[in-house]
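Novice: next comes the sequence, and after it the predicted model I'd like to discuss.
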Amino acid sequence: MPKFKLFAGRKGAADQKKNNQFVKLARQIYVTAKQGGPDPNANLALKAVIANARAINMPVDNIDRAIKKATDQGNADNYEEIRYEGYGPGGCAIIVECLSDNRNRTAADVRAIFNKRGGNMGETGSVSFMFDKKGVIVIDREEFEVDEDTMLMQAVEAGAEDMETTEDHYQILTHPHELDQVKGALEAEGYKFAQAEVQWIPQNTVRITGEDAVKMVKMMDAFEDNDDVQNVYANYEIDEEELAKIQG
């Protein structure tokens, strides 16, 4: 299985980036609580979203406010989960997951981001076959003094399918339906997670350079800046030195 990277926000002030993350997570908490109930112990999906929010230090008041909003009978906000697919510069495959209260607005915004930066939006299913849907658990290596072999053994014993190691993280892969099981088993071992959620993992990657790389980074930035966009997955690779120049 190819290695994959976590795509973080790439521009703007750190405070603005974090605020954007809080806005998106608040919306996700609201929708998850509305669908499955406000009690995290009875709604495992909500429990997972709250854990991800706490991992980036989202204020407790923000979390509680989103849950309270979901239980307010007078609140008419209604968000729809929508997935868009398409191609970016250099033929990169892209999946965009959204939570929207206006499908027409979101579709127009996503299409404009694709078109403006040398890509094109396709039909649902046009690129998702190039990805595998997996549970992804991320453990910060600096927080836990455990070697790679031990971590892999514990992950496999917990029910994980595979593990990738980067300089900063252990990235544990599970079947989507077994994410909670593996997460619970590792929590019992004392681990905490930088991230634990279902993601689309590319089966293969496409290396891009030059103008295609510049356009791709700008496209990812635009998606991440859009409030309706919750997650973006892409199968591109950019050389680290070139990426540093683009971001610099």
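Specialist: Yep, that arrived.

Novice: CA atoms for contacts and neighbours, from now on please.
Specialist: Will do.

Novice: what's the top strand by length along the chain packed up against?
Specialist: When the chain is parsed with DSSP state E, its longest strand is strand 131-140. For strand 131-140, the packing partners by 3 or more C-alpha pairs under 8 Å, 6 or more residues apart in numbering; DSSP states H and E come out as strand 169-174, helix 179-188, strand 195-202.

Novice: want to try CSV for these, with distance to Lys17 as columns?
Specialist: Below are those laid out as CSV (distance: least, C-alpha to C-alpha, whole Å):
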stretch, distance to Lys17
strand 169-174, 21
helix 179-188, 27
strand 195-202, 17
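
Novice: mean neighbour count added to the ones you listed, as JSON lines?
Specialist: Formatted as JSON lines, the helices and strands packed on strand 131-140 follow (neighbours: other C-alpha atoms under 10 Å):
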{"stretch": "strand 169-174", "mean neighbour count": "23"}
{"stretch": "helix 179-188", "mean neighbour count": "18"}
{"stretch": "strand 195-202", "mean neighbour count": "21"}
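
Novice: so what touches stretch 28-42?
Specialist: The contact list for stretch 28-42, computed with C-alpha atoms under 8 Å, 6 or more residues apart in numbering, reads 43, 45-47, 49-50, 63, 66-71, 79, 99.

Novice: use this one as the comparison:
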Amino acid sequence: MGFGHARFLASQLRAVSLPRSFSTSPVHASGHNKWSKIKTKKGAADAKKSAVFGKAYRDIMVAVRGGGSADPGLNSALAAVLKNAKSVGVPKDNIEKALAKASSTGKDRGDQQVTYEAMAYGSVGVIVECLTDNLNRTAHNIRGILGSHGARLAPVGFLFTRRGYVNVSLDKGDDRDARTERLIEAALESGAEDFEEAETPDDPTTTELEFTCPTENLAKLTAAVTRSGLSRDLLSSELVYAPVDKPESADEDLETKVAELVGALEDNEDTLRVWTTLDS
């Protein structure tokens, strides 16, 4: 590999600090990433199971490293992730393997968190977050996946903004409107800048509230909405890459292609998260 080519690759790959974040939303109910929904519709039963297990593995990795402990009694983020993993049927053996890998000393393993930026199909920005102990292997695998799906490494970070994202569920009831209003007030006072209410078709007894905030307010916002006594469960609290501009409607063919690309990237063993400019 020539010096110029090496410098190009280095410009596409940057190490970043591990965010204190986690996500416990099951694959079929991710609030900010619709690709898993498309994959679920298209995939067979074994593909669905693989997607669920893979997501649980990634969430455990992020929760342990972000929370600093593999003990759910000391790491509330991990406790929420494990609760969700068990609820969607992730085997105990899979959970224990993920915990063992996540709790191994990163320094001894040489782990680094790296971010790749790419352009897919000429118009869709993609950001891939990975955790790896071998940069060459991961770079090779990511480039191969991108190339086989009509994508290439490219600087697209300007198409995204880093935001805090918190998602909680609330029980429905006669006083839901009042509880929702008080929860929103608590969130806004703790740094939330926007919110959205969403129905939960899989559970007619609950509703969800999604909040976004500046990255520096994520911990404060998460504490406010979980300690208020107004929410039922904390479903997600993480740093996300959100599109700067509201996603334009894409035709079904493009959405299918991007969903397949995201699925292939998520199947890579080193991948933690994938974001695109089509995410809503």
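Specialist: Structure received. Predicted, not measured: the structure shown is a model, and the values here were computed from it.

Novice: which of the contacts of stretch 28-42 of structure 1 fall in helices?
Specialist: Mapping the contacts of stretch 28-42 of structure 1 onto helices (DSSP state H) picks out Ala45, Leu46, Lys47, Val49, Ile50, Ile63, Ala66, Ile67, Lys68, Lys69, Ala70, Thr71.

Novice: circling back to that earlier point, of the contacts of stretch 28-42 of structure 1, just the buried ones, ChimeraX syntax please.
Specialist: Applying 16 or more other C-alpha atoms under 10 Å to the contacts of stretch 28-42 of structure 1 leaves a buried subset, and the ChimeraX line that selects it is:
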select :45,46,47,49,50,63,66,67,69,70,79,99
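
Novice: next up, the contacts around the corresponding residue of structure 2 for Gly88 of structure 1.
Specialist: Counting by TM-score structural alignment, Gly88 of structure 1 lines up with Ala120 in structure 2. Applying C-alpha under 8 Å, 6+ apart, we find Ala120 of structure 2 in contact with Val126, Leu146, His149, Gly150, Ala151, Arg152, Val258.

Novice: ok, and those residues in structure 1?
Specialist: Among these, the contacts conserved in structure 1 (both residues aligned by TM-score structural alignment, their matches' C-alpha atoms under 8 Å) are Val126, Leu146, His149, Gly150, Ala151, Arg152, Val258.

Novice: top helix in structure 1 by residue count?
Specialist: helix 14-36.

Novice: picking that back up, closest to Gly210 of structure 1 among the ones in helices among the contacts of stretch 28-42 of structure 1?
Specialist: Distance to Gly210 of structure 1 across those (C-alpha to C-alpha) is lowest for Val49, with 36.9 Å.

Novice: would you confirm that Asp228 of structure 1 contacts Thr106?
Specialist: Yes. Under the criterion of C-alpha atoms under 8 Å, Asp228 of structure 1 makes contact with Thr106 at 6.7 Å.

Novice: so between those two, which is more surrounded?
Specialist: Set Asp228 of structure 1 next to Thr106 and count neighbours by other C-alpha atoms under 10 Å: Asp228 wins out with 27 against 20.

Novice: quick check: the aligned residue for that one in structure 2?
Specialist: Superposed on structure 2 with TM-score structural alignment, Asp228 of structure 1 falls opposite Asp270.

Novice: measure that match to Ala259 of structure 2 for me?
Specialist: Using C-alpha to C-alpha, to the nearest Å, Asp270 of structure 2 is found at 18 Å from Ala259 of structure 2.

Novice: doesn't Pro40 of structure 1 belong to a strand?
Specialist: No. Counting by DSSP: H, G, I helix; E, B strand; the rest coil, Pro40 of structure 1 is located in no strand; its state is coil.

Novice: so how many other residues sit close to it?
Specialist: The tally of other residues near Pro40 of structure 1 (other C-alpha under 10 Å) stands at 17.

Novice: Val49 of structure 1 versus that one, what's the distance?
Specialist: From Pro40 of structure 1 to Val49 of structure 1 the distance is 9 Å (C-alpha to C-alpha).

Novice: do Ala155 of structure 1 as well
Specialist: Distance, Ala155 of structure 1 to Val49 of structure 1, by C-alpha to C-alpha: 21 Å.

Novice: and what of Ile137 of structure 1?
Specialist: Per C-alpha to C-alpha, Ile137 of structure 1 is found 13 Å from Val49 of structure 1.

Novice: do the same with Ala244 of structure 1
Specialist: Going from Ala244 of structure 1 to Val49 of structure 1 by C-alpha to C-alpha gives 31 Å.

Novice: and Arg65 of structure 1, by the same measure?
Specialist: According to C-alpha to C-alpha, Arg65 of structure 1 and Val49 of structure 1 sit 14 Å apart.

Novice: tell me which two in the kept ones among the contacts of Ala120 of structure 2 are the farthest apart.
Specialist: Every pair of the kept ones among the contacts of Ala120 of structure 2 checked by C-alpha to C-alpha; the farthest is Arg152 and Val258, at 13.0 Å.

Novice: quick one: which of these two has more around it?
Specialist: Per other C-alpha under 10 Å, whichever of Arg152 of structure 2 and Val258 has more neighbours is Val258, with 23 against 20.
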